[in-house]
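Undergrad: Take a look and give me a structure for this.
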Amino acid sequence: MKLASCEEMPSIRKFFHLKNNDLTTVTWAQNVYNNRFFQGALEENVMMMEGSVTLEQRRHDPKNPIPTMYISTRKGKKIRKALGMTLQHLLEMVVDAKSVGVKLNFNQITVFKESIKVLQAMRKEWDQRVLIVYPGCAPCSLCLPPCLAGRQKPSHLTGGIRGAKEVRGEEGDTSGRVTLSCHHPYINKLSDSRAERERESSVLGSQPVRLGVDRRVQCVDQRVQCVDLRVQCVDLRVQCVDRCLCIAGHRSVSCAGQIKFPLWLNADTDDMEDKDIDKFLSLCTHNFPKATISIGMLHKGQKFGSEIGYDAKLVTQMKDTLTRNNDATFGKPERRIRSSS
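TA: Take a look at the predicted model:
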């Protein structure tokens, strides 16, 4: 069942249309860290996917670790991490599913800081234009975000001109990019020559693009004539040297705000210092004010003082922590045994 929302980071209540706003009816899948677990949860019509995030170090680029889903496995007295899909891949699958939300667990502030980059990239607003190739011009191909390329009519080629760093392919495409081409009679031009840009601007009233700077295109009257233009698309990672690139259309398309599902950010605070917990809450409220936020009861070095439930000290600690960071929706943790009143 598709529950796609137009609202960014909708609440669990709104997204799933819960009867009487009863959150106890929400179904969960825990330790979702690979494709098999995710697909299995979808088949069971689970509402919320929960998984833990860590950083995977890459040998060829150790300075830029990748936020990756994992599950802890125990072998004797040793606890090991089994790594799965990347956080970005999980979020993309949630976007495609259109029927689930996600809860992400972080046990280190450094992991959360790196994950913010991935989450923010999902929200990034791309300035898109309708890209076309005029009949008679040399064919041109570009790497395009599939979220747009797969939804346009055959007569349109849609994509961003800012690069292909966040591009992923459609099903079956292992190249990591989508290549399309098409034809349309209305064109504008893309130039890298300053003199040519100035001349064209005076004639066409256009604002051509300069490589290495802002690649947004100022569309002009569509009744302009096609002019052959050679352009080198280095940043797009495709070989477009000595090809004619034509651009047309007044319609701007955006794939911004892809986090249109419930997002829950949780800090496993058992090994986190107080300052890191405050930093986590501060980063959450600053970057994701619409997300649900939660933290654990225990801080680093603490243990439960009672087998019955939370003692007064822990409850007061939680209250004080949330009071210092009270700008968002919080979830309170509950032990499986009952809490003391």
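Undergrad: going forward, measure contacts and count neighbours with C-alpha atoms only.
TA: Fine.
Undergrad: mind checking which helix or strand residue 200 is in?
TA: Assessed by DSSP states H and E, residue 200 sits inside helix 194-204.
Undergrad: quick one: residue 188 and residue 201, what's the gap?
TA: According to CA to CA, to the nearest Å, residue 188 stands 11 Å off from residue 201.
Undergrad: Neighbour count for those two, which is higher?
TA: A count of neighbours by other CA atoms under 10 Å puts residue 188 above the other of residue 188 and residue 201, at 28 against 14.
Undergrad: compare with the first, here's sequence two:
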Amino acid sequence: MKESGRRILVTGGAGFLGSHLCERLLAQGHEVLCLDNFFTGNKRNVAHLLSDPRFELIRHDITLPLRVEADEIYNLACPASPVHYQRTPMQTTRTSVLGALNVLDLARQCNAKVLQASTSEVYGDPQVHPQPEQYWGHANPVGVRACYDEGKRCAETLFMDCRRQYGTDVKIARIFNTYGPRMHPEDGRVVSNFIMQALAGQPLTVYGDGAQTRSFCYVDDLVDAFIRLMDSPREFGGPVNLGNPEESTMLELAQRVIALCGSASDIVFRPLPSDDPVRRRPDISLARSVLKWEPRIGLAEGLGRTIDYFRRLLDDEQPVREHSLHGQ
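TA: Now for the predicted structure:
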């Protein structure tokens, strides 16, 4: 547990991951500055925190310099789903690269520790399975996903160079697929897609033959890992894989979501998107040994909580839709 009273900046703090992190940090007694430009974040995700005097919400684009005081910085600012990061690919790269430079400059000015939320996408379509941190990856630098993959790879380079050149206390987290409440219902990620389709009684869309795999980590487990990484010794900067090594095929996931939703949805198959990785599973040996961390929430429990969230979200929106229809 950290000592209380730290002033902590979370960029991308109104997003899916960021909002859960802000919530946890406030619960630990810290002062939290939540920064977001609301491109993919939503004020609704942090609305319940606004009455806390230790919480401050700032609208700002991290591609522009920022001047605040902070003891620690979690840099989570960047669209993380293919639907969002491919919509404005040059801005995605700009957010990863200029955002990293700006938070590193701020960290140096404040003498703050700074954590970079990187991604398993740095491994591309891996030829090594599971993926250890020592693996350099197999990524397409000119493909449709490169704005995100290469932006995050460059951000990691900047963080490590800042550590070597200036001695900044940096931490790099390579995040594997994470899910849970507050995911954007239209972010195009497989868990939210499947749940929304199943709850609507629509066919679940599986790409390829459904044999490709992912490993899904529940958001509470990931937040635990973030905080343990930030608290780790100065000499440990990562990169470190953070994810759940339990591997599922897309077809298995679709069938499980249908069952948990009590849905009668069918499954339809569509062509595999360009550069979509075939297998993805983290080797978390380093996180286990250094951070003493591993996921605790299994897929069935985590999916149940996430399905409950989307059900409530749809119930809340139903009166709004009905009012709109009556008003036409």
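Undergrad: What does the TM-score come to for these two?
TA: After superposition, the two chains reach a TM-score of 0.23 (TM-score structural alignment, normalised by the length of structure 2), with 143 aligned residues with a CA RMSD of 7.5 Å.
Undergrad: ok, then the element right after the helix holding residue 200 of structure 1?
TA: With elements assigned by DSSP H and E, the helix or strand that comes after helix 194-204 of structure 1 is strand 230-231.
Undergrad: which helices and strands does whichever helix or strand comes after that following strand pack with?
TA: Counting by DSSP H and E, the next helix or strand C-terminal to strand 230-231 of structure 1 is strand 243-244. In terms of contacts (3 or more CA pairs under 8 Å, 6 or more residues apart in numbering; DSSP states H and E), strand 243-244 of structure 1 is packed against strand 230-231.
Undergrad: tell me which strands and helices the strand it packs on is in contact with?
TA: Strand 230-231 of structure 1 packs on strand 243-244, going by 3+ CA pairs under 8 Å, 6+ apart.
Undergrad: Tell me the helices and strands packed up against the helix holding residue 200 of structure 1.
TA: So helix 194-204 of structure 1, by 3+ CA pairs under 8 Å, 6+ apart, packs with no helix or strand.
Undergrad: And the helices in the stretch 51-200 of structure 2?
TA: 82-85, 89-110, 146-166, 190-199 (DSSP state H, counting those that start in this stretch).
Undergrad: Can you mark which positions in the helix holding residue 200 of structure 1 are buried?
TA: For helix 194-204 of structure 1, burial by neighbour count (16 or more other CA atoms under 10 Å) applies to 197-198, 200, 204.
Undergrad: ok, residue 117 of structure 2 touching residue 172?
TA: Yes - the criterion here is CA atoms under 8 Å, and residue 117 of structure 2 meets it with residue 172 at 6.4 Å.
Undergrad: The two: who's more crowded?
TA: The residue with more neighbours, out of residue 117 of structure 2 and residue 172, is residue 172; 25 against 22, by other CA under 10 Å.
Undergrad: Make sure the more buried one is actually in contact with residue 157.
TA: No - using CA under 8 Å, residue 172 of structure 2 is not in contact with residue 157, being 10.2 Å away.
Undergrad: TSV for the helices of the stretch 51-200 of structure 2, including distance to residue 270 of structure 2 and mean neighbour count?
TA: Below are the helices of the stretch 51-200 of structure 2 laid out as TSV (distance: least, CA to CA, whole Å; neighbours: other CA atoms under 10 Å):
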stretch	distance to residue 270 of structure 2	mean neighbour count
helix 82-85	16	17
helix 89-110	24	21
helix 146-166	22	20
helix 190-199	13	22
